[in-house]
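Engineer: this is the structure alone, sequence omitted:
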């Protein structure tokens, strides 16, 4: 009797080697084509399809930006918008509306949306939690507490003045969350990060609420920032936040291969040469820079960072080299379209973009849950 078992009886032979492009066939070989990326449903998307998706998302972003510049209480034709951008005439009322009112608003939407989309994708990959959003590390709660204290104690009144306080509060909260989660032998695991973030957020929320219920003047100012808005922010506020958002975006894109390795589990990631602790620290830093900058600029806007990565992942699959760039394009498109919709549904008034984004993002997330039979997977 032979000592060796047939190849078909060996452990793992029925499944075959796992390739990066997808599941193997019954014969043990993967028939995935080079460059193909598996989607959440198991279907492979070839590189040309994904490149076409990126180009289509870029075209949609340009169209959304033009709509943001053209639509409002004063309708302006796309031709006049382009003329105002390329050959501005300060004597033209339409040009002044485009340049002084709508251009800063559109730039804020582009920067904040890009930051939120990238931050959401990074946080979901970093924690392997499909419900992770950019505020998981206490960033939103820290920014809100700092803004409330700036209004109540220091008398800051302008949205441009909130920026630095919101950034400082977001960074401080994230540091506290990471220090709490890093205690113990295992270090900052995904579960500990989630629990520490929830605990610190609850603590900061109670502090914020305590100040607001005792200071009506602070509450009147804070509520306009809290709902999330692109109005009232000028380009100087964008200039203050843009370097931080750019640094966070670059760091997030560079971490794409490491985030892919983390999806296989910490043990496998270490076997592939990844330093999981360093990856999580750098990923948390990228998320803080991105989400802190977006929150400081536009206030805490919900559902964009949560829903957009799931929407994109349905096309690209789990590969972060495609997920991150597409999220960075789709999120600002959604945010700008939400802002445009808020301008036209309640004329002559407006609905704040944070409200409209939640109304648009929630049905998308529910549809994805129903499509995947009640569960969201990474």
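Structural biologist: Nice, I can see it. All values reported here derive from a predicted model rather than from experimental measurement.

Engineer: contacts, neighbours, all on C-alpha from now
Structural biologist: Fine.

Engineer: which stretches in the stretch 151-300 of the chain count as helices?
Structural biologist: Shown for the stretch 151-300 of the chain, the helices assigned by DSSP state H, counting those that start in this stretch span residues 159-182, 190-214, 216-226, 235-254, 256-262, 266-271, 276-298.

Engineer: what's the most buried one of the ones you listed?
Structural biologist: Most buried of the helices of the stretch 151-300 of the chain, by mean neighbour count (mean count of other C-alpha atoms under 10 Å): helix 276-298, with a mean of 26.

Engineer: which elements pack onto that one?
Structural biologist: When contacts are defined as 3 or more C-alpha pairs under 8 Å, 6 or more residues apart in numbering; DSSP states H and E, helix 276-298 packs onto helix 103-127, helix 139-154, helix 159-182, helix 235-254, helix 256-262, helix 266-271.

Engineer: alongside the first one, take a look at this:
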């Protein structure tokens, strides 16, 4: 778990006068932007029907309509991936838990369950109506997982949080299925969204959720130094003048906005928020002023690449992005569980 927690030298430097030695930021940023741009271009060109490169700028090209359809899908994937990557980095930094992730800790399941309640019991059918319910469900699930895991002598250890989150997710999934079985009409419209997908959605859907994603991202990036301070310990953070309770609430609000909106837009896509921060910390170090923005870029790239691979792995059918993300995330999650269990 030490990789999650910046030491005093990570934040202030070895003599308290400046930042510690880190990987070159310009090179890291250039690589991240290049990977993201490459993922975006591949998303436009690759699929069941390959598109030639000149169709990207030739408005009269016969494949131009395919490019435009994929462009909307790619933008949604970038936004959802950035939100999930950032939310995962926030959760891991706030809880100092290497297994924290909106999917694993029940946040996605809570948002999903709340949305299904709105669909089946109140007849809601518009994304603007779903979003408030998604926020409430995500927040309630996060609070409940932490409260249950905190019971006992050792408090909310990483392993207890992961187990509690998995148990709550399973329970909420069962209740969600029960509600859907009682309403077949809702089930038909819900089943494609349930596996996590960015296909078949236009820019109008993204436009509804974008303001919430922007607010969540701004809160998150503004809280990077708060996470660095909190990582030094509660007592030292208070000694430095921080109001730790308020700081935690700000970060928690950002997590709810990001994870809740991403779930409402694309369904419950798990493991992106788990894998991305670990990769980013290995590249740029534990300082959250770097981890958070790079997690946005890496999360966006991962979702877009997973969606692109899902279009070609089983032609002519598509494998939804939620399934492809899980194919990458499950082995990483098992490895982290084993490593964390040995460290405890």
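Structural biologist: Perfect, I can see it now. Bear in mind that the values here come from a model prediction, so they are computed numbers and not experimental data.

Engineer: TM-score for the pair, please.
Structural biologist: Here the TM-score for the pair of chains, by TM-score structural alignment, normalised by the length of structure 2, is 0.84; 330 aligned residues with a C-alpha RMSD of 3.4 Å.

Engineer: how about the helices of the stretch 151-300 of structure 1 in TSV, adding distance to residue 325 of structure 1?
Structural biologist: Shown next, in TSV, are the helices of the stretch 151-300 of structure 1 (distance: least, C-alpha to C-alpha, whole Å):
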stretch	distance to residue 325 of structure 1
helix 159-182	24
helix 190-214	24
helix 216-226	28
helix 235-254	8
helix 256-262	10
helix 266-271	23
helix 276-298	14
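
Engineer: ok, so what distance separates the equivalent of residue 266 of structure 2 over in structure 1 from residue 234 of structure 1?
Structural biologist: If you follow residue 266 of structure 2 across to structure 1 using TM-score structural alignment, you land on residue 298. Distance of residue 298 of structure 1 to residue 234 of structure 1, computed by C-alpha to C-alpha, to the nearest Å: 11 Å.

Engineer: please apply the same query to residue 133 of structure 1.
Structural biologist: From residue 133 of structure 1 over to residue 234 of structure 1 (counting by C-alpha to C-alpha), the distance is 27 Å.

Engineer: who's more crowded, the two?
Structural biologist: Applying other C-alpha atoms under 10 Å to residue 133 of structure 1 and residue 234 shows that residue 133 carries more neighbours, namely 25 against 19.

Engineer: which position in structure 1 pairs with residue 175 of structure 2?
Structural biologist: With TM-score structural alignment as the criterion, the equivalent of residue 175 of structure 2 in structure 1 is residue 207.

Engineer: now its match, nearest residue through space, not along the chain?
Structural biologist: Residue nearest to residue 207 of structure 1 in three dimensions, not counting chain neighbours: residue 145, with 7.3 Å by C-alpha to C-alpha, 6 or more residues apart in numbering.

Engineer: can you check residue 161 of structure 2 too?
Structural biologist: Nearest non-adjacent residue to residue 161 of structure 2, counting by C-alpha to C-alpha, 6+ apart: residue 149, 5.4 Å away.

Engineer: structure 1: which residue goes with residue 285 of structure 2?
Structural biologist: Residue 285 of structure 2 maps onto residue 317 in structure 1, with residues paired by TM-score structural alignment.

Engineer: state the distance from its match to residue 238 of structure 1.
Structural biologist: For residue 317 of structure 1 relative to residue 238 of structure 1 (C-alpha to C-alpha), the value is 33 Å.

Engineer: just residue 95 of structure 1 next, same as before
Structural biologist: Relative to residue 238 of structure 1, residue 95 of structure 1 is positioned 21 Å away (C-alpha to C-alpha).

Engineer: show me what contacts residue 84 of structure 2?
Structural biologist: By C-alpha atoms under 8 Å, 6 or more residues apart in numbering, residue 84 of structure 2 lies in contact with 102, 258-259, 262, 272-273, 296, 299.

Engineer: show me what the residue nearest to residue 207 of structure 1 aligns to in structure 2.
Structural biologist: Checking TM-score structural alignment: residue 145 of structure 1 goes with residue 113.

Engineer: what about its match, how many neighbours?
Structural biologist: Counted by other C-alpha under 10 Å, the residues lying close to residue 113 of structure 2 total 25.

Engineer: mind listing what it touches?
Structural biologist: Listed by C-alpha under 8 Å, 6+ apart, the contact set of residue 113 of structure 2 reads 137, 172-173, 175-176.

Engineer: try it again at 7 Å.
Structural biologist: Shown in contact with residue 113 of structure 2 (C-alpha atoms under 7 Å, 6 or more residues apart in numbering): 137, 172, 176.
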